[in-house]
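Enquirer: Just a sequence and a predicted model for now, questions to come.
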Amino acid sequence: MATLNVERENMVSSTDIVRNFSKMLDKSKETPVFIMRNNDIEGIIMDIEEYEMLLEKIEYLENQLEDAYIMKELKERKERFDIKDAVKEDEVMDLLD
């Protein structure tokens, strides 16, 4: 898992969030705001456009991973393929009738 590197100025207590929500929401347009409770990061407020961009990146990377898996599987199947194991065209046609 990636290490979270957060600047102190972007860390606020949950109490500050409650007291200054509108201000913190405005700040989140510039940079993510990390919400602290009991000296641990418990949450984050971030700009919706940045959040949507992250979701798009995740989807793109998941697709790349899936494509790589499919290509690897196809390559392995091609290497193991033996023509004598193939189904003949007339056998397929018989199944369709």
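Expert: Happy to help now that I have it.

Enquirer: rest of the way, CA atoms for contacts and neighbours
Expert: Noted.

Enquirer: show me what contacts residue 26?
Expert: Listed by C-alpha atoms under 8 Å, 6 or more residues apart in numbering, residue 26 has no contact partners.

Enquirer: From residue 92, how far off is it?
Expert: 64 Å (C-alpha to C-alpha, to the nearest Å).

Enquirer: how many neighbours does residue 34 have?
Expert: One way to gauge burial is a neighbour count; for residue 34, by other C-alpha atoms under 10 Å, it gives 25.

Enquirer: Use this one as the comparison:
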Amino acid sequence: MSNIDKATVAKIARLARIKIEDQKLAPLAGELNQILNWVEQLDEVNTDNVAPMASVVDAKLRWRSDEITDGDKQESVLKNAPKAEYGFFAVPKVIE
């Protein structure tokens, strides 16, 4: 059984660069302990004969024909650009 205290929550918050007020440390410690207890319960479930799956829904991927198409959509794509030059997106210089 995991037991996270206020000091551990404060350390995690500092490492993650998240500012947490002192009065919120105890409730967060309780929530984290509940989450870890739930994960420990899941760890007790026997999954030896369960096949790995990518989704809980038994779905098959739909195949599409692999055809080469000429996009020819440069003008319509560049309409989305804030600024375009010479047929390309224009961006400000980042490195000086």
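Expert: Thanks, I have it. Keep in mind that what you see is a predicted model, and the values were worked out from it rather than measured.

Enquirer: Quick check: TM-score for this pair?
Expert: Scored by TM-score structural alignment, normalised by the length of the second structure, the superposition of the two chains gives a TM-score of 0.32; 42 aligned residues with a C-alpha RMSD of 3.2 Å.

Enquirer: Residue 24 of the first structure: neighbour count?
Expert: Count around residue 24 of the first structure with other C-alpha under 10 Å applied: 20.

Enquirer: Show me what the host helix or strand of residue 35 of the first structure is in contact with.
Expert: Per DSSP states H and E, residue 35 of the first structure falls inside strand 33-37. The contact list for strand 33-37 of the first structure, computed with C-alpha under 8 Å, 6+ apart, reads 6, 10-14, 17, 24, 27, 41-46.

Enquirer: Tell me the one of the residues you listed nearest residue 67 of the first structure?
Expert: residue 46 (30.6 Å; C-alpha to C-alpha).

Enquirer: Now do the helices in the first structure.
Expert: 14-19, 21-27, 48-80, 89-96 (DSSP state H).

Enquirer: Please enumerate residues in contact with the shortest one?
Expert: Where contact means C-alpha under 8 Å, 6+ apart, the residues beyond helix 14-19 of the first structure that reach it are 24, 35-37.

Enquirer: now do the same end-to-end measure for stretch 7-27 of the second structure.
Expert: 12 Å.

Enquirer: Likewise for stretch 25-34 of the first structure?
Expert: Termini of stretch 25-34 of the first structure sit 11 Å apart (C-alpha to C-alpha).
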